[in-house]
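Visitor: Sequence plus the predicted model coming up.
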Amino acid sequence: MEWLKELINQLQPVDKNAPAFWHRYSAALKEQPSRDTPLSEAEFVVFDTETTGLDQRRDKVLSIGAIKVRGLQVLVSDTFECLVQQEGAPATKSAEVHGLLSSQLEGGIPEREAVEGFIDFIGNAVLVGQHVAFDIGMINQMLKRQGISGKLRNRSVDTAHLAIRLERRHADSHTLKTAEYSLDALCERYNLPTEDRHTASGDAFATALLLLKLLSLAKKRGITTLGELMKG
């Protein structure tokens, strides 16, 4: 009943007191592309967040990286990237992974400005990420802290789930090895570069390249429209 969920999302009223960027976003969602849209014509925003940890309720976003894919091409000139000011944030184990220091984050932008810029960037595009539900959840928490009652309502594609779907059509789920579907493993399998891993922009770019590989594989499986891609 994905179509019903989309209809409900489109009919949700917008708080008249919401900031201008949220009104722009809500208006854009009313013009989401049809499920019959060919994948070759669809616009995707591939994004990643670096965070203080994995608890969506308590941890915070330190950086966001996003890049657009349109016409089955990665648009390297159409990107969004920011560091987010979060007091004391790097004093966590996650700092060992993303490498962000307090001194770097001090040069970042306020959370309100970061989430507003990201929302304006994505518009009604299909959101794509490796385990994208986590990143969407972190953005939703940013919105909540800024007094926005709504959440992201774009269609979304998880590259890990899509890879599993395309590669293991008839396989037993009990034999699935999740490590084989990490971003590093998938990039290695498809001979994709992985420079700047564990930075938001680097991971977004690697995931965008992975998306193109998966869309090519999807075409061979007879998947050619957004609606077909969103199934399963």
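Guide: Looks like it came in fine.
Visitor: Could you use CA atoms for every contact and neighbour count after this?
Guide: OK.
Visitor: Now do the buried residues in the longest helix along the chain.
Guide: Secondary structure of the chain per DSSP state H: the longest helix is helix 200-220. Residues of helix 200-220 classed as buried by neighbour count (16 or more other Cα atoms under 10 Å): 200-211, 213-215, 218.
Visitor: Helix or strand next in line after that helix, which one?
Guide: helix 226-230 (DSSP states H and E).
Visitor: just so I have it, where are all the strands in this protein?
Guide: 43-51, 61-70, 73-83, 126-129, 156-158 (DSSP state E).
Visitor: What number of residues are in the vicinity of residue 197?
Guide: 17 (other Cα atoms under 10 Å).
Visitor: Once you drop chain neighbours, what's closest to it?
Guide: Distances taken as Cα to Cα, 6 or more residues apart in numbering place residue 203 nearest to residue 197, at 5.4 Å, with adjacent residues excluded.
Visitor: Can you name the residues that contact that neighbour?
Guide: 47, 48, 65, 194, 196, 197 (Cα atoms under 8 Å, 6 or more residues apart in numbering).
Visitor: Of those, just the buried ones, ChimeraX syntax please.
Guide: Entered in ChimeraX, the line below selects the buried ones among the contacts of residue 203, by 16+ other Cα under 10 Å:
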select :47,48,65,194,197
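Visitor: Now the contacts of residue 203 in CSV, please, with extra columns for distance to residue 74.
Guide: Formatted as CSV, the contacts of residue 203 follow (distance: Cα to Cα, whole Å):
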residue, distance to residue 74
47, 12
48, 15
65, 14
194, 15
196, 17
197, 17
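Visitor: right, and out of the contacts of residue 203, which lies closest to residue 71?
Guide: residue 47 (17.5 Å; Cα to Cα).
Visitor: dropping in the other structure now:
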Amino acid sequence: MKRSILFDTETTGLDPATGDRVIEIAALELVSDLPTGKSFRVLIDPERDVPEEASRVHGFTAADLQGKPKFSEVVDEFLSFIGDDQLIAHNARFDFGFLNAELKRAGRKPLDLGRMVDTLDMARERFPGMPNSLDALCRRFGIDLSARTTHNALLDCKLLADVYVELMGGRQHGLGLVADGTNGHAVMYEGPVNRRVVRVVPTQEELAAHRAFVEELKEPVWTAE
């Protein structure tokens, strides 16, 4: 069965080239595109300050990270967890850029971009001209966002796992068999937790964005109406 890793990072800012660092890594193991229950999560001392604007996004301050391990101290455990498998993330180029900067700083080989699967690219292909942030996709697929008050990496991974199943075509409730992550026994995949079954109706904002996208196409095969 195909194994892949879905992951997310939180950082001190937007650009590793200007000194921003990773402060949190979270990852979930998927087998046949479904979560197995195995996960990896670590908070990291970035060895620098955490700007207030970054704290407002992810909720972590410099005080929260005092005494946490440095990236060089957790890199072996992280690399062991991800193995050589496919790596899935939303806006994956951002996360790959930060992780490769940390790996270079630690004297390790960068992650191969050929392993990258970007769910943002997948969403843009499926919903052209529409908002495709993680929040927007969760609302579109009826996935509960009530716990997402900040960009916690582990919670974002769990939400993205549900989104990824939908982007891959969805699974009929209760029919997916996956390993339970402990003794290799198969268990029933019960679908996204607290998922609401809804009829997806685009918002006026999404419809307007879609019309604007179609109007920019040369000889579109469909109209915006």
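Guide: That came in fine, so what should we check first? The structure presented is a predicted model; accordingly, all values stated were derived computationally and were not measured.
Visitor: picking that back up, in structure 2, what residue corresponds to the residue nearest to residue 197 of structure 1?
Guide: Counting by TM-score structural alignment, residue 203 of structure 1 corresponds to residue 156 in structure 2.
Visitor: Distance of its match relative to residue 4 of structure 2?
Guide: 17 Å (Cα to Cα, to the nearest Å).
Visitor: Residue 117 of structure 2 too?
Guide: For residue 117 of structure 2, the distance to residue 4 of structure 2 - Cα to Cα - is 10 Å.
Visitor: joint contacts of the two?
Guide: 86, 87, 88.
Visitor: ok, how many other residues are close to residue 73 of structure 1?
Guide: Every residue meeting other Cα under 10 Å relative to residue 73 of structure 1 is counted, giving 13.
Visitor: Would you enumerate the residues in contact with the residue opposite it in structure 2 once aligned?
Guide: Matched by TM-score structural alignment, residue 73 of structure 1 corresponds to residue 34 in structure 2. Applying Cα under 8 Å, 6+ apart to residue 34 of structure 2 gives the contacts 161, 165, 176, 178, 189.
Visitor: Which of the residues you listed are still contacts in structure 1?
Guide: Mapping those onto structure 1 (both residues aligned by TM-score structural alignment, their matches' Cα atoms under 8 Å) leaves residue 165 still in contact.
Visitor: Now the contacts of residue 34 of structure 2 in CSV, please, with extra columns for distance to residue 213 of structure 2.
Guide: Output for the contacts of residue 34 of structure 2, formatted as CSV (distance: Cα to Cα, whole Å):
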residue, distance to residue 213 of structure 2
161, 28
165, 26
176, 36
178, 39
189, 37
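Visitor: circling back: settle it for me: which of residue 117 and residue 4 of structure 2 has more neighbours?
Guide: Neighbours were tallied for residue 117 of structure 2 and for residue 4 using other Cα under 10 Å; the higher tally belongs to residue 4 (23 against 20).
Visitor: Looks like the more buried one contacts residue 36 (just checking).
Guide: No: with contact defined as Cα atoms under 8 Å, residue 4 of structure 2 does not reach residue 36; the gap is 10.5 Å.
Visitor: okay, and the common contacts of these two?
Guide: In contact with both residue 4 of structure 2 and residue 36: 29, 30, using Cα under 8 Å, 6+ apart.
Visitor: Which residue, neighbours along the chain excluded, lies closest to residue 44 of structure 2?
Guide: residue 23 (4.6 Å).
Visitor: The one you found maps to what in structure 1?
Guide: So, by TM-score structural alignment, residue 23 of structure 2 is matched to residue 62.
Visitor: Pull up the gap between its match and residue 148 of structure 1, please.
Guide: On the measure of Cα to Cα, residue 62 of structure 1 and residue 148 of structure 1 end up 19 Å apart.
Visitor: ok, those two, which is more surrounded?
Guide: The neighbour count for residue 62 of structure 1 versus residue 148, taken as other Cα under 10 Å, is higher for residue 62 (25 against 16).
Visitor: Next, the contact list for the more buried one, please.
Guide: Residue 62 of structure 1 neighbours (Cα under 8 Å, 6+ apart): 49, 50, 51, 52, 83, 84, 85, 86, 89, 105.
Visitor: what do you get for residue 16 of structure 2?
Guide: 97, 98, 101.
Visitor: Count the neighbours of the residue mapped onto the second one from structure 1 for me.
Guide: For residue 98 of structure 2, the aligned position in structure 1 is residue 138, judged by TM-score structural alignment. The criterion is other Cα under 10 Å. On that basis, residue 138 of structure 1 has 23 neighbouring residues.
Visitor: Now for residue 138 of structure 1: which residues touch it?
Guide: So residue 138 of structure 1 contacts 56, 60, 61 (Cα under 8 Å, 6+ apart).
Visitor: What is the nearest of the residues you listed to residue 181 of structure 1?
Guide: residue 56 (22.2 Å).
Visitor: Could you measure from the match of residue 73 of structure 1 over to residue 1 of structure 2?
Guide: From residue 34 of structure 2 over to residue 1 of structure 2 (counting by Cα to Cα), the distance is 11 Å.
Visitor: again, but for residue 171 of structure 2
Guide: In terms of Cα to Cα, residue 171 of structure 2 sits 16 Å off from residue 1 of structure 2.
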